[in-house]
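Novice: Okay, sequence plus prediction incoming.
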Amino acid sequence: MKLPTHQQCLELFDTYKVPLNIKEHCLKVNKIAVFLAKKLQESGVKINLDVVDRGSLLHDLFKIAAIENPYPNKFHKRAFTPEELAMRERLRQKYPGKFENEIAYEELKEPYPKLALVLKKEGDPYNRTRNWEESIIHYVDMRTLRDDIVSLDARFAYFEEKYKRDDPFWSDYLPYCRQEEKKIFQHLSFKPEDLDKACGEA
């Protein structure tokens, strides 16, 4: 599988003018996801560590394009720069109505087709057939609010407040994420609530 190097992934944050707060979130997800992947490998689960590393790093590369209100509000305090807002507008014009995972697929499918597909599937909330690499990235993203590790309950409370819906989407989505959590932690010696501590002590 052709993959960018870790350094090349970091350079993409500059290429696409990714705001600092989004980059910090991606770096936190990357740190935790790689830690989990290594622990799962140690327990005998077959995982492509490079895919987890690159995929977790790039999972929100195009997040700014999916943000409806890019100006400071109760959910994000940072003011985006004119350069960042210009990139957002460029991406939204090129990919109208697309979410970050869909844009990642379109932008990266030529140089890195398999990684692009991982990003597309990992970030699709309707996908229920993730492989191990996609499950790890998706799960850690669900546990990471900005650059803090929180419980699934806390994360979904945030989702329900920020992305209000008239259907039971969030209440249907949470049980799936709990299943993913069980799938991962049945192979590990620590509990979900100890994830951040375990990673910090590694």
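Specialist: Received it, and whenever you're ready, just let me know what you need.

Novice: make it CA atoms for all contacts and neighbour counts henceforth
Specialist: OK.

Novice: what packs against the strand or helix carrying Gln93?
Specialist: Assigned by DSSP states H and E, Gln93 belongs to helix 82-94. Helix 82-94 makes packing contacts with helix 63-66 when contacts are defined by 3 or more Cα pairs under 8 Å, 6 or more residues apart in numbering; DSSP states H and E.

Novice: neighbouring contacts of the helix it packs on?
Specialist: Contacts to helix 63-66, defined as Cα atoms under 8 Å, 6 or more residues apart in numbering, come from residues Val18, Pro19, Ile22, Pro70, Arg88, Glu89, Leu91, Arg92, Lys98, Phe99, Glu100.

Novice: any idea which of those residues is closest to Glu161?
Specialist: Pro70 (17.0 Å; Cα to Cα).

Novice: Next, count neighbours for that closest one.
Specialist: Counted by other Cα atoms under 10 Å, the residues lying close to Pro70 total 17.

Novice: so who does Tyr43 touch?
Specialist: Small correction: residue 43 is Ser, not Tyr. His187, Leu188.

Novice: This protein: strands as residue ranges?
Specialist: Under the criterion DSSP state E, strands of the chain are mapped to 144-145, 148-149.

Novice: Use this one as the comparison:
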Amino acid sequence: MAKLAVFLAERLKEKGEAVDVDLVDRACLLHDIARVCDFKELDYSNFEQAVTEQDKAKWQQIRATYKGVGHEDAAYEILREKFPLLALTIKKHRYMAMLDEKTRPSTWEEKLVYYADMRVMHDKIVPLEERLKEGHKRNAFLHGSEAQSKINTAKVDPLIYKLEEEIFDKIGLSPVQVTNEFIDLYPGKMQESD
């Protein structure tokens, strides 16, 4: 996720926009630190990496401390005292945030973290439509009934597409161009590695 968001942040900076690339990178790396709060059950077999006893204890502690709180709000609470701007940027990546003026991503950093989370599935950049369908299926339980889930997606998804348009109009690229491979081969990247 950070790969995409940082790439977009760098392109926006090239176009003269004020963007804190380091904040975008850090927020992407930490955006799901409390994701365990959203799991119905904590099933360690679902993780690709090895889960240590220390991991299990920490995740159980987070779930107990933030019971009933979404992972975005839990992450905010964990980080806000020492890193208030980082905490707020992470808090605004909630899918439903687009519907509320107070929680809607408004800075470039917030928008890029939110958008990248909507475009990256595991570690692969995928088309927005594909990622949204996957997210709707995986997170339907968070919205209550299936009917409510459909109402929510009918309101939120068009706003996400509008955000995508805002970002890509500004950087002068098409969303379908920007893939993992495209970013790896992007001319600016080759100069940076020299």
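Specialist: Everything's here; your move. Note that the coordinates shown come from a computational prediction; the quantities given were computed from them, not determined experimentally.

Novice: just checking, what residue in the second structure corresponds to Trp132 of the first structure?
Specialist: Matched by TM-score structural alignment, Trp132 of the first structure corresponds to Trp108 in the second structure.

Novice: now Asn131 of the first structure: how far from Thr15 of the first structure?
Specialist: 29 Å (Cα to Cα, to the nearest Å).

Novice: which residue packs closest to the equivalent of Phe62 of the first structure over in the second structure, ignoring adjacent ones?
Specialist: Mapped onto the second structure by TM-score structural alignment, Phe62 of the first structure lines up with Ala34. Nearest residue to Ala34 of the second structure in three dimensions, chain neighbours excluded: His71, at 4.9 Å (Cα to Cα, 6 or more residues apart in numbering).

Novice: Looking for the alignment partner of the one you found in the first structure.
Specialist: For His71 of the second structure, the residue aligned by TM-score structural alignment is Glu100.

Novice: Could you report the neighbour count for that match?
Specialist: 24.

Novice: Then Val156 of the second structure?
Specialist: Using other Cα under 10 Å, Val156 of the second structure has 16 neighbouring residues.

Novice: What's it aligned with over in the first structure?
Specialist: So Val156 of the second structure corresponds to Tyr173, using TM-score structural alignment.

Novice: And for that match, nearest residue in space, chain neighbours not counted?
Specialist: Pro125 (7.6 Å).

Novice: same question, Glu102 of the first structure
Specialist: Lys120 (5.6 Å).

Novice: Endpoint to endpoint, stretch 118-129 of the second structure covers what distance?
Specialist: End-to-end distance for stretch 118-129 of the second structure, by Cα to Cα: 9 Å.

Novice: Please tell me which residues of the first structure that stretch aligns onto.
Specialist: On the first structure, the counterpart of stretch 118-129 of the second structure by TM-score structural alignment is residues 142-153.

Novice: list the buried ones in that stretch?
Specialist: Met142, Arg143, Thr144, Leu145, Arg146, Asp147, Ile149, Val150, Ser151, Leu152 (16 or more other Cα atoms under 10 Å).

Novice: Ala157 is in contact with the second one, correct?
Specialist: No - counting by Cα atoms under 8 Å, Arg143 of the first structure stays clear of Ala157, with 11.8 Å between them.

Novice: which stretches of the second structure form helices?
Specialist: Under the criterion DSSP state H, the second structure contains helices at 2-14, 21-30, 53-65, 71-79, 84-91, 108-119, 128-139, 146-171, 180-185, 187-193.

Novice: Which residue lies nearest the spatial centre of the second structure?
Specialist: Against the mean C-alpha coordinate of the second structure, by Cα atoms, centre = their mean, the closest residue is Asp117 at 2.8 Å.

Novice: So of the contacts of helix 63-66 of the first structure, which two are at opposite extremes in space?
Specialist: Maximum pairwise distance in those, criterion Cα to Cα, is 18.8 Å, between Pro19 and Lys98.

Novice: the more surrounded of those two?
Specialist: Counted by other Cα under 10 Å, Pro19 of the first structure and Lys98 do not tie: Pro19 has more neighbours, with 21 against 15.

Novice: show me the contacts for the alignment partner in the first structure of Leu173 of the second structure.
Specialist: Counting by TM-score structural alignment, Leu173 of the second structure lines up with Phe190 in the first structure. Counting by Cα under 8 Å, 6+ apart, Phe190 of the first structure touches Ala198.

Novice: quick one on the thing from earlier: next, format the strands of the first structure as TSV and append distance to Phe80 of the first structure.
Specialist: Listed next are those as TSV, based on distance: least, Cα to Cα, whole Å:
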stretch	distance to Phe80 of the first structure
strand 144-145	19
strand 148-149	21
